[in-house]
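Q: predicted model, plus sequence, below.
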Amino acid sequence: MKLSAKEWLDKIQALPLERKIKIMNVCGGHERSITMAGLRSALPKHIELIPGPGCPVCVCPEEDVYQAIQLALHEPIILVAFGDMLRVPVNVAKGEIRSLDEAKAAGADIRPIASPAEAVQIARENAGKTVVFFAAGFETTTAPVAAMLAEGVPENLSVLLSGRLTWPAVAMLLDSELPGFDALVAPGHVATVMGPEEWQFVVEKHKMPAAVAGFSPESLLAAMYSVLRQLLEGERFLDNCYPEVVRTGGNPVAQRFFAHTMDIVDANWRGVGVIPHSGFELNALFQARNARLQFPSYEDVSRKRAGQMPPGCDCAKVVLGKIYPNQCRIYGKACTPRSPVGPCMVSDEGACRIWWSSGVREAQKAVLT
């Protein structure tokens, strides 16, 4: 019998917690569910929920966004991208174009899309023009891009790929001296595609409790209860609290598409730096579809640096769970959803945008302890 959110809360309230326990929720979708449901205020005071690096728009490297802007401005192409990417700002001098939205306003042919199928449709409807699909995202959005390529695309469609894998960022945090959390709630949709086994390293290598969760309050609270019990009872295992969707081995079809079209490479994360084996790159079979090779002159190598956030923006610390969103120096001041400075205030999966949308308007000076 499935328990209600209240019943899970009652079970968590009954646990004999005697110290502060920090649980990182990796996924931006999880953060949205947690915040909108008010779970932080409903949980015991000893439990601290820390947003993690699960926002693909937030970590998309500045050089990739910059290259997409320059392509759209200077080449006779149609550039398509998932809607959130159009508002992501880059660091340029005052008065220069700093986002795809601004490039569109300046006359570039830039179109927001919701799926790779729309990119294919636009390419077919504009056979005389090159269409570049700026494809940023984690495993769940990159898998449909791989499927699109494997199934065949029009000759005038190429891909500027900025895909990332989720688990290496968590591995980087856990390998650091101060990871900043005691337990992990792993992303359900990523586990659906790649398999829950991908998160086994958290338990085996780092002896940390972990649970895969869905996006309902019930699933999230079940995962939190699982990791809390593991800590209290001295157990360590990977629990699947999203069994209706997550299966052992993940989605083999999606994984075959990945293997057929892409390689896994070291990749840059905005504000974080290069994380080993954390990026997708089109493989040798699909180099003819690689926009980086078609338009190499627009890649600005000088932008590949760890500190790519705008001045005053603490998005990197938010992404890594080092501070809460409203502890950023410009949260709610220079940076709001109407006028975002950093990428965490742009995306619906960005922690700053989520907190602002939930009504958190007051900035705080304190940092996570």
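A: Yep, it's here.

Q: when you work out contacts or count neighbours from here on, use the C-alpha atoms and nothing else.
A: OK.

Q: isn't Thr35 up against Arg353?
A: No - in this structure, Thr35 is not within contact of Arg353 by CA atoms under 8 Å, at 10.9 Å.

Q: neighbour count winner among these two?
A: The residue with more neighbours, out of Thr35 and Arg353, is Arg353; 23 against 19, by other CA atoms under 10 Å.

Q: my read is that one is in a strand, agree?
A: No - judged by DSSP: H, G, I helix; E, B strand; the rest coil, Arg353 forms no part of a strand; its state is helix.

Q: center of the chain, which residue is that?
A: Cys55 (2.4 Å; CA atoms, centre = their mean).

Q: residue contacts, the residue lying closest to Ala366 once chain neighbours are set aside?
A: Excluding the flanking residues, the one nearest Ala366 by CA to CA, 6 or more residues apart in numbering is Gln327, at 6.7 Å. Gln327 sits next to 363-367 when contact means CA atoms under 8 Å, 6 or more residues apart in numbering.

Q: same check, this time on Pro337
A: So Pro337 contacts 345-346, 353, 356 (CA under 8 Å, 6+ apart).

Q: name the helix or strand for it, please.
A: Here Pro337 sits in a region with no helix or strand, counting by DSSP states H and E.

Q: for it, give its distance to Arg32.
A: 15 Å (CA to CA, to the nearest Å).

Q: show me where the stretch 101-250 of the chain has strands.
A: 110-113, 130-137, 157-164, 183-187, 210-213, 238-241 (DSSP state E, counting those that start in this stretch).

Q: put this next to the previous one:
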Amino acid sequence: MTLTAQEWLKKIHELPLDRPVRIMNVCGGHERSITMAGIRSALPECVELIAGPGCPVCVCPEEDVYQAIQLALRTDMILVTFGDMLRVPVNVPKKEVRSLEQAKAAGADVRPIASPREAVRIAQQNAKRQVVFFAAGFETTTAPVAAMLLEGVPDNLSILLSARRTWPAVAMLLDSDAPGFDGLVAPGHVSTVMGPEEWNFVFEKHDIPTAVAGFQPVSLLAAMYSVLRQLLEGKRFLDNCYPELVRPGGNRAAQAQLAEALNDTDANWRGIGVIPSSGFSLQKRFAKNDARLQFPDFDTENRKRAGQMPPGCECASVVLGRINPNQCKIYGHACTPKTPVGPCMVSDEGACRIWWAAGVRENTATGVKTVADSSSIPVLPEKPE
């Protein structure tokens, strides 16, 4: 019998929880569903849900964004990218172009796309111009990029690849002195492609209960119940609470395409640092379509010194689950969706943007609320009577 979300919530409240429990999710879609459905406030007070490294836009290296901006500004090429990359800011003086959106306003030919096929179509329609596809994402969106390469792309299309793998970031957290969570809700879409088995290391090596979830409250609550029950009963395993799409072994065809077109590589995560085997690079046979090789003059090594988050921005701590979005001092003040300082306020998968969209206006670090209809006017706390 399939339980409703309300029934799963009742089962969670009936569990004899006697200590605080922290459960991390590592998917921007999960965080959006959790926040918009009000799941946090519906759970027992001792259960804390943490947003982890689930936003590829948020961790895309600053030097990659800067390179894309310079390619767009200083050449006659067309630069295409997924829409939420357009507003990601880089660390340059305010008088300079700080995002692809600003580059477009300055006259660069920057176009948002929704799929790799659009990049191919634009290249075919503009055969006399170079087209660069700035491709950031996790495994789910990277597999179609690999498929595009294997199908064959026009000679005038190059890929500036800034893709990341999800599980190495979680492994990095678990190998640290203070991972900060007691249970894991593993990402559904990534598991659909790569297989749920990728997450076995969480319970096998670290003794932390894990459950794969989909994006509806029913699946998320079922996964949370499984994690909590595993903790109580002292059992550790990987529970698949998204059987509609997640199958043992995952999507073998997609995995084969990733392996055939791309290499695993150590990769930099913005504000976090280099994580071993956490990125992808194009295989040598696609050198003619590798923007890093075709346009080496725009790969600026000194940008890596500026690769941290902007001053005052604590996106890295949010991504790692060390603080909540509204515990960043500039949340709701200098940083809002209209005037984003850090990438977590830009992307629809960024925890800061998600919390803001859900109506979270109080900054717990400063005690100041922001008017719901404004992104810049703070409301001071009322004086106690």
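A: Received it, and whenever you're ready, just let me know what you need. Given the structure is predicted, the values throughout are model-derived calculations rather than measurements.

Q: will you turn the strands of the stretch 101-250 of the first structure into a markdown table that also has mean neighbour count and distance to Leu86 of the first structure?
A: Output for the strands of the stretch 101-250 of the first structure, formatted as a markdown table (neighbours: other CA atoms under 10 Å; distance: least, CA to CA, whole Å):
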| stretch | mean neighbour count | distance to Leu86 of the first structure |
| --- | --- | --- |
| strand 110-113 | 19 | 7 |
| strand 130-137 | 24 | 10 |
| strand 157-164 | 26 | 14 |
| strand 183-187 | 28 | 25 |
| strand 210-213 | 29 | 30 |
| strand 238-241 | 23 | 34 |
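
Q: including distance to Gln255 of the first structure, could the ones you listed go into CSV?
A: Listed next are those as CSV, based on distance: least, CA to CA, whole Å:
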stretch, distance to Gln255 of the first structure
strand 110-113, 24
strand 130-137, 16
strand 157-164, 14
strand 183-187, 17
strand 210-213, 19
strand 238-241, 20
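
Q: residues contacting Cys46 of the second structure?
A: Here Cys46 of the second structure is in contact with 17, 19-21 (CA under 8 Å, 6+ apart).

Q: filter those to the buried ones?
A: 17, 21 (16 or more other CA atoms under 10 Å).

Q: of the contacts of Cys46 of the second structure, closest to Ser277 of the second structure?
A: Checking the contacts of Cys46 of the second structure against Ser277 of the second structure with CA to CA, the nearest one is Val21 at 30.0 Å.

Q: the residue nearest to the centre of the first structure touches Glu31, doesn't it?
A: No - counting by CA under 8 Å, Cys55 of the first structure does not reach Glu31; the two are 9.9 Å apart.

Q: between these two, what contacts are shared?
A: By CA under 8 Å, 6+ apart, the residues touching both Cys55 of the first structure and Glu31 are Glu349.

Q: so what touches stretch 273-285 of the second structure?
A: Contacts for stretch 273-285 of the second structure (CA under 8 Å, 6+ apart): 161-169, 172, 261-269, 290.

Q: buried subset of those residues, written for ChimeraX?
A: ChimeraX command restricting those to the buried ones, with burial defined by 16+ other CA under 10 Å:
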select :161,162,163,164,165,166,167,168,169,261,262,264,265,267,268,269,290
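
Q: quick one on the thing from earlier: can you put the contacts of Cys46 of the second structure in a markdown table and add distance to Cys241 of the second structure?
A: What follows is these, written out as a markdown table (distance: CA to CA, whole Å):
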| residue | distance to Cys241 of the second structure |
| --- | --- |
| Leu17 | 21 |
| Arg19 | 24 |
| Pro20 | 23 |
| Val21 | 20 |
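
Q: in the second structure, which helix has the most residues?
A: helix 217-233 (DSSP state H).

Q: in that helix, what counts as buried?
A: 217-231.

Q: returning to that earlier point: and the contacts of Pro337 of the first structure, which is closest to Thr130 of the first structure?
A: Val346 (27.9 Å).

Q: okay, now the closest one: neighbour count?
A: When neighbours are counted by other CA under 10 Å, Val346 of the first structure comes out with 27.

Q: isn't it right next to Pro340, touching?
A: Yes - the pair Val346 of the first structure / Pro340 is scored as a contact, 6.2 Å apart, by CA under 8 Å.

Q: off-centre distance for stretch 154-167 of the first structure?
A: 15 Å (CA atoms, centre = their mean, to the nearest Å).

Q: likewise for stretch 312-319 of the first structure?
A: 14 Å.

Q: what's it aligned against in the second structure?
A: Aligning stretch 312-319 of the first structure against the second structure (TM-score structural alignment) gives residues 312-319.

Q: quick one: buried residues of the matching stretch?
A: 313-319.

Q: quick one: contacts of that stretch?
A: With CA under 8 Å, 6+ apart, stretch 312-319 of the second structure has contacts from 51-55, 58-59, 270-272, 309, 323-325, 328-330, 341-344, 351.

Q: mind listing what the alignment partner in the second structure of Cys241 of the first structure touches?
A: Counting by TM-score structural alignment, Cys241 of the first structure corresponds to Cys241 in the second structure. Applying CA under 8 Å, 6+ apart to Cys241 of the second structure gives the contacts 211-214, 219-220, 222-223.

Q: tell me the one of those nearest Pro179 of the second structure?
A: Ala211 (17.4 Å).

Q: how near is the closest one to Gln125 of the second structure?
A: 45 Å.

Q: conserved subset of the contacts of Cys46 of the second structure in the first structure?
A: Using both residues aligned by TM-score structural alignment, their matches' CA atoms under 8 Å, the first structure keeps these contacts from these: 17, 19-21.

Q: need these in TSV (columns: distance to Asn156 of the second structure and secondary structure).
A: Formatted as TSV, those follow (distance: CA to CA, whole Å; DSSP: H, G, I helix; E, B strand; the rest coil):
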residue	distance to Asn156 of the second structure	secondary structure
Leu17	59	coil
Arg19	59	coil
Pro20	55	coil
Val21	52	strand
